[in-house]
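Engineer: can't give you the sequence, but here's the structure:
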C-alpha cells in the first residue's frame, strides 16, 4: 500500500524531511544490535561447529533420526550465524550497507530462511521425541533414517519457499544526500531494507501475517500438542523414576520457553511494527511540523521488535543445549525387550531413541481357551556394551 493520504487534489506523499527525521530517530535504537550480533556469532559458530563435529566423528552410521534432525538444526543455526557479521557491520555506526544490491537481498533471504529452518527442525525434534517416548514400537519399526532425511529435505524446501518473497521485498535505499556517509550525516548512507518500501508495505504486511501463521504459529501448535501429550504420558507412567520424569519435564519446559521467549515475540512484534509504520505513513502528509511527525512515531513497537531481534539471535546459542539433551539419551535411555512373546519385539532388538521407560501393555498372549493381557514394565535403558552399535 502506498503510504499516502488522499486529498481533493489526489494522493500526497509523505514529505521527505518528515521521513528523514523518523528514520534518524528509529536508527538510533539499533545501536545495541551490532555488539550483540558479534557476540552471538562467536558463540553460535563455536557451539554449532562443535555439535556438527561431534555428530560426524562420534555417531555411528546410519544416524538415528534424532541425530539427523539435530544435525539439520545445527547446520541451519551455523548458516544463520554466518549471516550475522555483515549485518553487524551494517548496524555499526554509521548505519551503511557497503556490499551492493545482490548481497543485500541474499543476506536477508538467508537470514529469514535459516531462521525458519531452525523453527522447523525444532518442531521435528519435538515430534520425534514424542514418538520415541509415547510410541516406541512405531518409532523403531516405521521411522527409518531415510524417512528422517526425506523430512529434512522437505523442511529445507519449505523454509526456502517461505523466505523467497524477501528477495523481492529487500533492496537498497539510495542516500538522500550526496557526500560521505558519517554518523552526523545519516542521509548520505545507503540502507539495506529488510522489510519493504512504502509502495510494497501492504503486500509485506500480508507476507508477515503468513510468516506468523506458517513459520511460527503452526510449528508452535505442533510442539505444544506433542509436548503436552508427552508430559501427560510421562506423568502417568509408573515405570519411570522421579528423576527421569523431572528430566523429561525440563526438556518439555525448555522447548516451550524457547518459543515463548524468542520466536513468538519476534514474529508478533514484526507484524505490529508493520501496522505502526502503516499508520504513521498514512498520517504523515497531515503533520504540521517535524516535531509533530516525531511525536506520532510508534517507537515503542519498533524498539520492542529490535529487542526481539536480539533475542531470536540468542536462541541459536541455546540450541546446542538441545543437542546435548537429545543425543546422550540415545545411549543412556536405550532399552531392550525383556522377553519374546507373540506380538512382541524380538529379544535381540534394541529400541534406540529418546524413549524413556513407560508402562507398556503387551499383546495378549494365548494359552489355552482364554487370553490374558500381561503388563510389561520396561526397565531404564542401559548403555550398550562397546561392541554394540547404535
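Structural biologist: Perfect, I can see it now. For clarity, every value in this text was computed on a predicted model and none was experimentally measured.

Engineer: only C-alpha atoms for contact and neighbour calcs from this point on.
Structural biologist: Will do.

Engineer: so how far is residue 272 from residue 107?
Structural biologist: Residue 107 sits 23 Å away from residue 272, going by C-alpha to C-alpha, to the nearest Å.

Engineer: Who has more neighbours out of the two?
Structural biologist: residue 107 (23 against 18; other C-alpha atoms under 10 Å).

Engineer: All the helices of the stretch 251-390 of the chain, in order from the start?
Structural biologist: In the stretch 251-390 of the chain, the helices defined using DSSP state H, counting those that start in this stretch lie at 264-283, 290-295, 299-326, 329-332.

Engineer: err, the stretch 51-200 of the chain, not the other one
Structural biologist: With DSSP H, counting those that start in this stretch as the criterion, the stretch 51-200 of the chain has helices spanning 65-82, 84-91, 101-134, 136-142, 145-163, 166-169.

Engineer: Pasting the second one now:
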C-alpha cells in the first residue's frame, strides 16, 4: 500500500524524501490479495446478509452485532476494485481526489468497526458465561441497537480527519493516493494515528483478552458444571476465532504501522525505514482479511446461523428430490 512519496519504486524518480527503495513486490502482492478478499468477502458477506435479513426470524443481541459487521465489511469490500486497479497500474490513481479520500476512510472505518463489534460480541459472551443471571438484565436487543449506533457514530467521528489527511499528489505525471498524508502534515497525522490506535485498538484488544481469560477460567472451574458440552464447545470456538482475528489481522497491522510511522517521523536510516515499510505493506492485506473472516465467525460460532443455512439446503434438496420423483412417475 503506497503511503509516502518516498516509496516510489523507480530509483531515478525524484523523491520528496531522502530514501528511495524498490517496492515493486506490492504491484503483484496487493492486487492478488485484494482480489481474494474481494471474491471471498463479497460471497460470504452477501450470504450472511441474506440469511440475517430474510431467514432469521428472531434477532438477538449478537445478531445485531453480526449484521452491523456484515454491513461494515460490505461497504469496504465494494471499494477493493478501485485499489486493485490502482496497484495493478503501479500507483497511478485515475479516480480523483474525493474518491481517494472515500476509499481510505472506508478502510479505517471498517477496521475499527470490526474491532469494536467483535469486542461487543466478546463482552456479550463473557457476560453470558460469567454472569448468566445478571446478563439477562444487561444484555438486550434494544441495548445492542443503541450500542451499535454509538459505535458507528464514534468510528465515523474519529475517522473523519481522514478526509483531511488523505489526498492525491502528482509525481512525474502519475497521481499518488496517500493512505497517510503529505510530508507537511505527517507529524500531525502521527499524533492522530497514535491516539486512534490506543483508543480503538489497544483498549478493545485488552478488554477482549481479559474477557476471554476470565471465560476460560470460568469454563475450567468445577462450578461451571451447569454449562452443557455444546455450550462449552461453542464458547471455546468463539474464543479461538475472535482471538485469531485479532492476532492475525489487527495486531500485526497496528504494530508494523506504528513502527513504520515512527521510523519515518524520526529520520531512521533508510535500511530500517525500508524494512519497516515492507512489513507494513505485507500486513495491510491481513487487516483487510477480516472482511471475509467475520462471516466465518457467524457460521462457526452461531448455531442459529448454521441452522438457517442447513434448513435452506435441506429445503432445496427436498425440492429437487420431489421434482425427480414427479418426473419419474410421469415417465
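Structural biologist: Received the coordinates, thanks. Owing to the predicted nature of the structure, the values given are computational and were not obtained by experimental measurement.

Engineer: which stretch among the helices of the stretch 51-200 of structure 1 comes nearest residue 300 of structure 1?
Structural biologist: Minimum separation from residue 300 of structure 1 across the helices of the stretch 51-200 of structure 1 (C-alpha to C-alpha) falls at helix 84-91, 19.4 Å.

Engineer: so that closest one aligns onto which residues of structure 2?
Structural biologist: Aligning helix 84-91 of structure 1 against structure 2 (TM-score structural alignment) gives residues 80-87.

Engineer: Looking at the helices of the stretch 251-390 of structure 1, which is nearest to residue 73 of structure 1?
Structural biologist: helix 299-326 (8.0 Å).

Engineer: Superposed on structure 2, what's the mean shift for that closest one?
Structural biologist: With mean C-alpha distance after the TM-score superposition for structure 1, helix 299-326 of structure 1 departs from structure 2 by a mean of 1.3 Å once superposed.

Engineer: how far does that helix sit from the chain's center?
Structural biologist: On the basis of C-alpha atoms, centre = their mean, to the nearest Å, helix 299-326 of structure 1 is displaced by 9 Å from the centre of the chain it belongs to.

Engineer: before we move on, back to that, which among the helices of the stretch 51-200 of structure 1 is found nearest to residue 37 of structure 1?
Structural biologist: Closest to residue 37 of structure 1 of the helices of the stretch 51-200 of structure 1 is helix 84-91 (C-alpha to C-alpha; 5.8 Å).

Engineer: Pull up the gap between the spatially most central residue of structure 1 and residue 325 of structure 1, please.
Structural biologist: With distances taken as C-alpha atoms, centre = their mean, structure 1 has residue 119 as the residue nearest its mean C-alpha position (2.9 Å). Per C-alpha to C-alpha, residue 119 of structure 1 is found 17 Å from residue 325 of structure 1.

Engineer: again with residue 73 of structure 1
Structural biologist: Distance, residue 73 of structure 1 to residue 325 of structure 1, using C-alpha to C-alpha: 14 Å.

Engineer: of the two, who's got more company?
Structural biologist: When residue 73 of structure 1 and residue 325 are compared on other C-alpha under 10 Å, the one with more neighbours turns out to be residue 73, at 29 against 16.

Engineer: Quick one: map the more buried one onto structure 2.
Structural biologist: Looks like residue 73 of structure 1 aligns to residue 69 there (TM-score structural alignment).

Engineer: check contacts around that match.
Structural biologist: Contacts for residue 69 of structure 2 (C-alpha atoms under 8 Å, 6 or more residues apart in numbering) come out as 113-114, 117, 294.

Engineer: Please apply the same query to residue 56 of structure 2.
Structural biologist: Residue 56 of structure 2 neighbours (C-alpha under 8 Å, 6+ apart): 305, 308.

Engineer: That one maps to what in structure 1?
Structural biologist: So, by TM-score structural alignment, residue 56 of structure 2 is matched to residue 59.

Engineer: Distance check, its match against residue 326 of structure 1.
Structural biologist: For residue 59 of structure 1 relative to residue 326 of structure 1 (C-alpha to C-alpha), the value is 13 Å.

Engineer: mean deviation (superposed) between the match of helix 84-91 of structure 1 and structure 1, please.
Structural biologist: With mean C-alpha distance after the TM-score superposition for structure 1, stretch 80-87 of structure 2 departs from structure 1 by a mean of 1.1 Å once superposed.

Engineer: picking that back up, what's the closest of the helices of the stretch 251-390 of structure 1 to residue 199 of structure 1?
Structural biologist: Residue 199 of structure 1 sits nearest to helix 264-283 of all the helices of the stretch 251-390 of structure 1, at 10.8 Å, using C-alpha to C-alpha.

Engineer: Show me what the closest one is packed against.
Structural biologist: If you count contacts as 3 or more C-alpha pairs under 8 Å, 6 or more residues apart in numbering; DSSP states H and E, helix 264-283 of structure 1 packs onto strand 4-7, helix 201-210, helix 299-326.

Engineer: Could you tell me the angle between the second one and helix 264-283?
Structural biologist: What separates the directions of helix 201-210 of structure 1 and helix 264-283 is an angle of 160 degrees, with axes from the mean of the first three to the mean of the last three C-alpha atoms, to 10 degrees.

Engineer: What of the longest one?
Structural biologist: An angle of 160 degrees separates the directions of helix 299-326 of structure 1 and helix 264-283 when computed by the same axes, to 10 degrees.

Engineer: ok so, going back, tell me which of the helices and strands packed on helix 264-283 of structure 1 is the most buried.
Structural biologist: Greatest average neighbour count among those goes to helix 299-326 (a mean of 19), per mean count of other C-alpha atoms under 10 Å.

Engineer: Show me what that helix packs onto, helices and strands only.
Structural biologist: Judged by 3+ C-alpha pairs under 8 Å, 6+ apart, the packing partners of helix 299-326 of structure 1 are helix 33-58, helix 65-82, helix 264-283.
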